[in-house]
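Trainee: structural data only, the sequence is not supplied:
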């Protein structure tokens, strides 16, 4: 199994991947699209909570998107391996543009009802089941292996910078000119991303790994059913001890983190802190700012710790921070805590994605990355449902139970030498 540490030969100038035309187009298009998404990600929870005044309903809407996304993500990984990730992203972004434009019209004419939000959430979840694996696997098709760390740092750095400024702008926009404007901006951003994808020439699968032993898929492998393709991906990960352990740990931790954070901070903005949508946008931006800092830290760390130690350490910090959110009385302290959680997430995301990409041959990359995303998003339906129920009882109970369980899980895992020794 390959080392997870970043060697000196990987320390190319951070800007170097931007000289690759297709990567530059991807970087620009996805950055604009992601900025639009930040407006959407503030608008949808806020619209739901305004219509229902219920954390349970908010959790249910988020779950409506998460269930099809989780079910289809493994299938999306197989499709991404069989066809061009760029083509899959092109189709997905086009559909998202159409759906978001339709939602904008409904909100504009005040025709939104809660059942429609469920329908839109399900539709977006279906599309994301295919677009997320494609987006995670396209970068190695555009740059060579030595450029992977710099490419992922650029991509994640831009992501976290946008997550820093986008939600605050979205909250301010919603509070001043109306929620329909936020949806309209997201629709326009998808159109821009489609244009940049059309300008790309397409990825080069053979450039991902410079290994002559890796051959193009045979006619027999191309004829395998999609279910067989999923089974191949599962079998590959199961027989790779490092990949197996990392994905299982991420799955366990995310069950008690994704939902409590998303449902919890929206409920905090409504019930504990003044400011409403602006408070929600501020906390989401605090997450983005922390994640940006964590991402940039990977660019200066020459010898990161072992993957097992890194994963358990950062997850323990996140569990303790989540616990504290249940008792923090004001928006300033809550934002600082959320920023620390985001820093841990941003730091691990870059190193984790690069680590997985370097463990995996090109013909398996879509499926393995889809399993990585499934470890996070696949557990989301249960996490959102649990968070909605606990938040409806009491926010202190939500954060205390979720954060406490994460700390306990990490303590138990830290006692296992095989997990700590993952390189």
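Mentor: Okay, I see it. Nothing here was measured: the structure is a model prediction, and the numbers come from that model.
Trainee: alpha carbons only for contacts and neighbour counts from here, please
Mentor: Noted.
Trainee: tell me what the host helix or strand of residue 159 is packed against?
Mentor: Applying DSSP states H and E as the criterion places residue 159 in helix 148-177. Under the contact criterion of 3 or more CA pairs under 8 Å, 6 or more residues apart in numbering; DSSP states H and E, helix 148-177 touches helix 21-52, helix 114-142, helix 179-199, helix 277-297, helix 331-359.
Trainee: show me how far that helix is from its chain's centre.
Mentor: 13 Å (CA atoms, centre = their mean, to the nearest Å).
Trainee: and it with helix 331-359, angle?
Mentor: 150 degrees (axes from the mean of the first three to the mean of the last three CA atoms, to 10 degrees).
Trainee: list the buried residues for helix 148-177?
Mentor: By neighbour count on 16 or more other CA atoms under 10 Å, the buried set for helix 148-177 is 148-174.
Trainee: what's the answer for stretch 177-191, then?
Mentor: Those buried within stretch 177-191 under the rule 16+ other CA under 10 Å are 178-191.
Trainee: okay, one more to line up with it:
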């Protein structure tokens, strides 16, 4: 009788536990993502304080994520995920209790943000490394597509659910601490639930590898990526893409909505269109990824070239529906490709190194996102928003063309199963 690991994906108990628990936890995350900023603003009304809280949550992820990947490889992704979930639940329950006892303070909000950021730096790489050990390797594309699609769905539905909790305050001008405490408590319970589901998962045993010092293990992961020329080329290319794309979407898009489309409602429409397109692309990738796997490198560059053209067009829009249409297509292409990228890395890298490889991949985006946002903000003082989108799109297109002409990326096919 086949084990859970060897059964088809949709009948695979491991995948059902991972998907169900992960979806509940990701929905819960949105409660804290909304409640923490509101807590800071309720206490101070100061945008600088809010920025510090966001930085305290984000900085540990960028700084510690590679170490988190090393720990996941050494002690197993499942064990690290469990500890991360328990730590997050404990942090949120303590925060909930202190808010209910009327002990809210800015220092408490800062401490919670920092602690949550540290815990996630270990949980995120473990979460991306566990899938190849839990599902059939031939089903990785579909599993990644469904799992990432569930995350995108949580980003769309979670804030609406959280708003219902935070908005249930009978017309008060400020969100009361009881509502904020309820939001944090809900997130804590979802972490505990997902930890229980994770305990039901059985993983494929890995070959025992020699254990070195923690920093030697981290260096070994970096050396592995450096020696693998296709992997190294793609990581360098993705760093360029992250810098050119993330800043315009994070900073310039709100400016575009404000200057040309006259309001926050238009920004919501643009972001919703991009999110919906991303979800559709991820689900499509889970259903039909074989063609893309055979032509991974060429498809990667082609999609980025098209996205570059779409960004240039975005700088010329005059109505919200034009922007929504362009961003829906951009999201669909990006979502389709994201699933393929995760699957390619998971298939190419040995399981014993996967936590570090995925941590480095995500660290590229976590580290470059604030730099890209800062550069975009500075450029918007000198350029119009239309010029910035045109310039960013043109640079992305140029990067894709240069990679096609001068690197081996176009010749990369789907990686062999390890």
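Mentor: Structure received. Being a predicted model, the structure only gives us computed values, none of them experimental.
Trainee: and the helices and strands packed on helix 148-177 of structure 1, which is most packed in?
Mentor: helix 277-297 (a mean of 26; mean count of other CA atoms under 10 Å).
Trainee: how close does the helix or strand just after that helix sit to structure 2?
Mentor: Later in the chain than helix 277-297 of structure 1, the nearest helix or strand by DSSP H and E is helix 307-325. Per the superposition on structure 2, helix 307-325 of structure 1 and its aligned residues are separated by 2.4 Å on average (mean CA distance after the TM-score superposition for structure 1).
Trainee: how far out from the middle of the chain is helix 307-325 of structure 1?
Mentor: For helix 307-325 of structure 1 - counting by CA atoms, centre = their mean - the centre lies 18 Å from the chain centre.
Trainee: so where is the one helix or strand residue 224 of structure 2 maps to in structure 1?
Mentor: Assigned by DSSP H and E, residue 224 of structure 2 belongs to helix 214-227. Using TM-score structural alignment, the residues of structure 1 aligned to helix 214-227 of structure 2 are 226-239.
Trainee: in which helix or strand would I find the closest residue to residue 49 of structure 1 other than its chain neighbours?
Mentor: Distances taken as CA to CA, 6 or more residues apart in numbering place residue 58 nearest to residue 49 of structure 1, at 6.3 Å, with adjacent residues excluded. Under the criterion of DSSP H and E, residue 58 of structure 1 resides in helix 55-82.
Trainee: elements contacting that helix?
Mentor: Secondary elements touching helix 55-82 of structure 1 (3+ CA pairs under 8 Å, 6+ apart): helix 21-52, helix 114-142, helix 226-238, helix 258-271, helix 365-373, helix 380-393.
Trainee: mind putting the ones you listed into a markdown table with distance to residue 311 of structure 1?
Mentor: Shown next, in a markdown table, are those (distance: least, CA to CA, whole Å):
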| stretch | distance to residue 311 of structure 1 |
| --- | --- |
| helix 21-52 | 26 |
| helix 114-142 | 20 |
| helix 226-238 | 18 |
| helix 258-271 | 16 |
| helix 365-373 | 14 |
| helix 380-393 | 19 |
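Trainee: for residue 68 of structure 1, find the nearest of those.
Mentor: Of all the helices and strands packed on helix 55-82 of structure 1, helix 114-142 sits nearest to residue 68 of structure 1, with 5.2 Å by CA to CA.
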